[in-house]
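# could you work out the structure for the sequence below:
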Amino acid sequence: MPKTDYLNDPDAPRANALVVAVAVVVLDESGRVLLIRRSDNGYWALPGGAQDLGESTAQAAIREVSEETGIDVEIVGISGIYSNPRHVIAYDDGEVRQEFSICLRARPVGGSLRTSDESSQVDWVDPAELAERRIHPTMLLRIKHGLEAQEPYIG
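Sure, this is the predicted structure:
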């Protein structure tokens, strides 16, 4: 379902949902980050999505990366928790979510790159090339925090 992100926009629709979501910073041995080009809005992003009932946050992260990229991962840490009430995501079905995303760090353990219904492209991206990609500011923040070796971000 197509989506539109609003950040600090006074004309943004009012949130009517809060959903636990995961995003995953996967770094390969060269320090490149795994990104997808989203099929719904064309932006480059970390793989991720909503956590399903009956699964842990780590299980959701592993599943989402595999589904969207073809890469199998092992979770190695937490990068941050993102819950900015001024960031809402509006879907074409009328749902407007307040941001709530847990961003984890992972390393690849198998699989091979492939696209999915949610990803029109999948690529390992050198951090120096991030500026060349169309990335929403909230996603770029997650990527930058994931590349930094520090305490998890909470905001």
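# every contact and neighbour count from this point should use C-alpha atoms.
Will do.
# what's the neighbour count on A131?
Around A131 there are 9 other residues, counting by other CA atoms under 10 Å.
# mind checking the longest helix of the protein?
Taking DSSP state H as the criterion, the chain has its longest helix at helix 57-69.
# how about it: buried residues?
Along helix 57-69, the positions that meet the burial threshold by neighbour count (16 or more other CA atoms under 10 Å) are T57, A58, A60, A61, I62, R63, E64, V65, S66, E67, E68, T69.
# with respect to G48, which of these is nearest?
For the buried residues of helix 57-69, the closest approach to G48 (CA to CA) belongs to E64, at 5.1 Å.
# please provide the structure for the following sequence as well, for comparison with the first:
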Amino acid sequence: MPETPKHSVSVAGVVVDDNGRVLVIKRRDNGHWEPPGGVLELSESFEAGVRREIAEETGISVEVERLTGVYKNMTRGVVALVFRCRPLSLRPSATDEAVTVRWVNPSEVVGLMDPAYAIRIDDALGESAAATRTHDGVQLMQA
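I've put the predicted structure just below:
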């Protein structure tokens, strides 16, 4: 009998302010720009995990609005649920997990992020139903 696959579940938030800017972090561990997020704890709901991760990585509180996509890193077995969020405060700060936190215009995202992360913001800014996508950690994979 084959072994049951092991997956990690993560959550991330695409935080959009009233001017249409998006909150992004430069991760302290790998130097990559991404939407704030991380591993969902066993006892957490998806929404509670998103709020916690955003607060830990940016210092701001958010209201979770809706699920905008589900993404699987095929190389690492990580499934990420991404939610669009509204900020309850606008003054982010660097944290133990993020060396830089800043608001950017959506047009800046493609130049900052790997495609596997930039698409999450694009999906969250759209009005379509939640997207499902796979990637190798950097590049998107064909369905």
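# superposed, what's their TM-score?
Overlay of the two chains. TM-score (TM-score structural alignment, normalised by the length of the second structure): 0.84; 129 aligned residues with a CA RMSD of 1.5 Å.
# and L67 of the second structure, what's its match in the first structure?
Residue-level alignment of L67 of the second structure against the first structure, with TM-score structural alignment as criterion, gives I78.
# how close does the longest helix of the first structure sit to the second structure?
Between helix 57-69 of the first structure and its aligned stretch in the second structure, the superposed structures give an average distance of 0.3 Å (mean CA distance after the TM-score superposition for the first structure).
# and that helix, what does it pack against?
If you count contacts as 3 or more CA pairs under 8 Å, 6 or more residues apart in numbering; DSSP states H and E, helix 57-69 of the first structure packs onto strand 21-26, strand 48-50, strand 71-82, strand 119-125.
# contacts for the shortest one next, please.
For strand 48-50 of the first structure, contacts defined as CA atoms under 8 Å, 6 or more residues apart in numbering pick out V19, V20, A21, V22, A23, V24, A60, A61, E64, V65, E68.
# let's go with 6 Å and repeat that
With contacts defined as CA atoms under 6 Å, 6 or more residues apart in numbering, strand 48-50 of the first structure is touched by V20, A21, V22, A23, E64.
# make TSV out of those residues and add distance to K144 of the first structure.
Below are the contacts of strand 48-50 of the first structure laid out as TSV (distance: CA to CA, whole Å):
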residue	distance to K144 of the first structure
V20	21
A21	18
V22	16
A23	13
E64	20
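# determine which two of the residues you listed are furthest apart.
For those, the farthest-apart pair by CA to CA is V20 and E64; their separation is 13.1 Å.
# most tightly packed of the helices and strands packed on helix 57-69 of the first structure?
Using mean count of other CA atoms under 10 Å, the stretch among those with the largest mean neighbour count is strand 21-26, at a mean of 27.
# residue in the first structure paired with A98 of the second structure?
Using TM-score structural alignment to pair residues, one finds that A98 of the second structure aligns to S119 in the first structure.
# what does D17 of the second structure give?
Under the alignment defined by TM-score structural alignment, D17 of the second structure is paired with D28 of the first structure.
# SS state for the residue lying closest to the match of L67 of the second structure once chain neighbours are set aside?
Counting by CA to CA, 6 or more residues apart in numbering, I78 of the first structure lies nearest to L104, which is 4.2 Å off, once chain neighbours are set aside. For L104 of the first structure, the assignment made with DSSP: H, G, I helix; E, B strand; the rest coil gives strand.
# give me the neighbour count for the aligned residue in the second structure for L104 of the first structure.
Correspondence of L104 of the first structure to the second structure, assessed by TM-score structural alignment: F83. F83 of the second structure sits with 27 neighbouring residues when counted by other CA under 10 Å.
# which residues does F83 of the second structure contact?
Residues counted as contacts of F83 of the second structure (CA under 6 Å, 6+ apart) are G13, R66, L67, T68.
# same question, K26 of the second structure
For K26 of the second structure, the contact set (CA under 6 Å, 6+ apart) comprises H32, W33, A98, V99, T100.
# look at it and give its secondary structure.
Of the three states, K26 of the second structure takes strand under three-state DSSP.
# grab the nearest non-local neighbour of it.
Here the nearest residue to K26 of the second structure in space, its sequence neighbours aside, is W33; by CA to CA, 6+ apart that works out to 4.3 Å.
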